[in-house]
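Asks: Sharing a model prediction with you, sequence too.
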Amino acid sequence: MVLVCLKCGAQYCADATPSICMMCADERGSLGRNGQEWAKKSDVFKTHKNSVHEEEPGLLSIGTEPLFGIGQRALLIQTGVGNILWDCINILQPETAKDIHSRGGIQAIAISHPHFFGGIATWAEEFDSPVYIHEKDKQFVTEPNSHIQPWSGDEKELFGGARLLRLGGHFPGSAVLHWSGGADGKGILCTGDTIQGLKDRRWVAFMLNFPLYMPLPADQVARIGRTVKAWQLDFERLHCGWTGQSVDRNAKQVVIKSAEHYVGLLDGSVEREYF
């Protein structure tokens, strides 16, 4: 039996379930008002279903209805030479699996950071896919699976113009995925919340803990901004881990501008009257 944390969606084998979810107990997590709550994964499957829609040509958004855990979605990148599932969700309905198999299945699963680990065993076993997580975050795997393949360093090339890039910050291994074929060849960046898209599409955010509004230190945001600026990779659009929070145009410039403004507010170089 598999138990699921109702707050974050982390999955545990019943005989290895802690009193408090490891992810929620971490400084980047949070508990709800009622403390730790668990559910049988089989029960969650009875009350939730997948929602699937095209985010843009070659990119499907796969979510959960009603929202579950932290409300995240997964993205299916159809590169033309194989499909990549970016990030993961707990639910995989038989009809969703059938639909994805009809589109060529999944040849690789890549995860931005541990808050998207829930469900990777289910998806990996269904599609017999390797799961790429950064080695710096492998201690956060709550449901071990033989498909998991930790990667190291700051870059990992996949296939079809897709590449993983480690930025750190939110977690030491926090990564993003760049796909050169997205946005009609102008490139897209899939970010989870390593870089967080917002309702205001002119900006993105960088945080240590989103539920508790704990910011990343200024030097870490500056480092992320410099790293993105130095990339020999362009991306017109940015797709984060939540529906309705994509950056539709000039996404690389938006990331760089947001990082510089964020740092300026924290170090005082942006002049503003506060008192």
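Replies: Yes, it's here. Numbers count the residues shown, from 1 in each chain.
Asks: contacts and neighbour counts: CA atoms only from here.
Replies: OK.
Asks: Contacts only, for the closest residue to residue 112 other than its chain neighbours.
Replies: Spatial nearest neighbour of residue 112, excluding adjacent residues (Cα to Cα, 6 or more residues apart in numbering): residue 175 at 4.7 Å. Contacts were defined as Cα atoms under 8 Å, 6 or more residues apart in numbering; by that measure residue 175 touches 111, 112, 113, 134, 164, 165, 166, 167, 168, 191, 194.
Asks: Second structure for comparison follows:
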Amino acid sequence: MSGTAFICATCGTQHAPSAAPPAACLICEDPRQWVPAAGQAWTTMEALARRHAIGWREVAPGLLGLGVFPDFAIGQRALLVRTPAGNVLWDCVALLDPATVTLVKALGGLTAIAISHPHFYTSMVDWARAFDCPVLLHADDRRWVMRPDPAIRFWEGETHDVLPGITLHRLGGHFAGGTILHRAEGAGAILTGDIASVAPDRKHVSFMWSFPNWVPLPAAEVTRMGARLDALAFDAIYGGWWDRVMATGGKAAMRASVARYVAAVTGPAPLAP
């Protein structure tokens, strides 16, 4: 299709090519997100590249972080998971520039892109085309794909094996198809985006239906999510932003966080300081 694949400046979601910017961004109009008071604004990959660049940082052995600088949209960073069997891009960012394409190809390219939930879909189609790889999304979130493409592969059920030692788990919560990535290497790690969001104190995780609009999840849903997480072997938790990393002690922190959350939302009184 001819036209421009416009990118929402608020959430970073790239939309299907069109002659003019879309009338609205359905991701932002959903009550889990927001539309700015000044109204919806749009940009393009070319315009984004003139003002921003992708920066890299080693987060852990075999785990490279990449994010847009200065921050764009909701400011998340993605993670390049490196394994002997291939590389997986976990979550995605709106910008893709030539330097990043060169660097990723020099590191072995991508076997797959896997994304936790629709707020991080961003420019996934451009990334998939650049590296000739599939984008793995849970089928429960199919309706939130704003730019359909043959590269997008929907998986169903509760787990999906990507590579040896790399497995996707549907956790739900924030979105019906909310997904985390489990990395079995060493003591194990989970990459969670904000499906199980690492708190600023880096000692807890939390769970919300909408983070920007402060809408919590029911206690029963968080209890279910906690049980799914407890069944996995992991020590580290990597959230969706640069400083949201729990390098060790993640399993115990997750258990304590689930208990604290349930106590907070079920009462009978606020948590004691």
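Replies: Nice, thanks for sending it over. All of these numbers come straight from a predicted model, not from anything done at the bench.
Asks: returning to what we had before: include neighbour count and distance to residue 21 of structure 1 when you put the contacts of residue 175 of structure 1 into a markdown table, please.
Replies: As requested, these are exported to a markdown table (neighbours: other Cα atoms under 10 Å; distance: Cα to Cα, whole Å):
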| residue | neighbour count | distance to residue 21 of structure 1 |
| --- | --- | --- |
| 111 | 26 | 19 |
| 112 | 31 | 19 |
| 113 | 27 | 16 |
| 134 | 28 | 21 |
| 164 | 24 | 28 |
| 165 | 21 | 28 |
| 166 | 22 | 25 |
| 167 | 25 | 25 |
| 168 | 21 | 22 |
| 191 | 26 | 24 |
| 194 | 26 | 21 |
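Asks: Of those residues, just say which sits nearest to residue 38 of structure 1.
Replies: residue 113 (21.7 Å; Cα to Cα).
Asks: Structure 2: which residue goes with that closest one?
Replies: In structure 2, the residue matched to residue 113 of structure 1 (TM-score structural alignment) is residue 117.
Asks: For residue 43 of structure 2, see how far away the nearest residue to its match once chain neighbours are set aside is.
Replies: In this structure, residue 117 of structure 2 finds its nearest non-sequential neighbour in residue 178, 5.2 Å apart by Cα to Cα, 6+ apart. Relative to residue 43 of structure 2, residue 178 of structure 2 is positioned 27 Å away (criterion: Cα to Cα, to the nearest Å).
Asks: Then residue 169 of structure 2?
Replies: Taking Cα to Cα, one finds residue 169 of structure 2 at 33 Å from residue 43 of structure 2.
Asks: ditto for residue 251 of structure 2
Replies: Noted for residue 251 of structure 2: a distance of 40 Å to residue 43 of structure 2, by Cα to Cα.
Asks: Likewise for residue 84 of structure 2?
Replies: In terms of Cα to Cα, residue 84 of structure 2 sits 37 Å off from residue 43 of structure 2.
Asks: okay, these two: which has more neighbours?
Replies: residue 43 (17 against 8; other Cα atoms under 10 Å).
Asks: Now do the contacts for that one.
Replies: By Cα under 8 Å, 6+ apart, the contact set of residue 43 of structure 2 is 6, 7, 8, 9.
Asks: For residue 114 of structure 2, give me its contacts.
Replies: Counting by Cα under 8 Å, 6+ apart, residue 114 of structure 2 makes contact with 88, 89, 90, 91, 135, 136, 137.
Asks: how about a cut-off of 10 Å?
Replies: Contacts for residue 114 of structure 2 (Cα atoms under 10 Å, 6 or more residues apart in numbering) come out as 88-92, 121, 124, 134-138, 152-153, 162, 168, 179-181.
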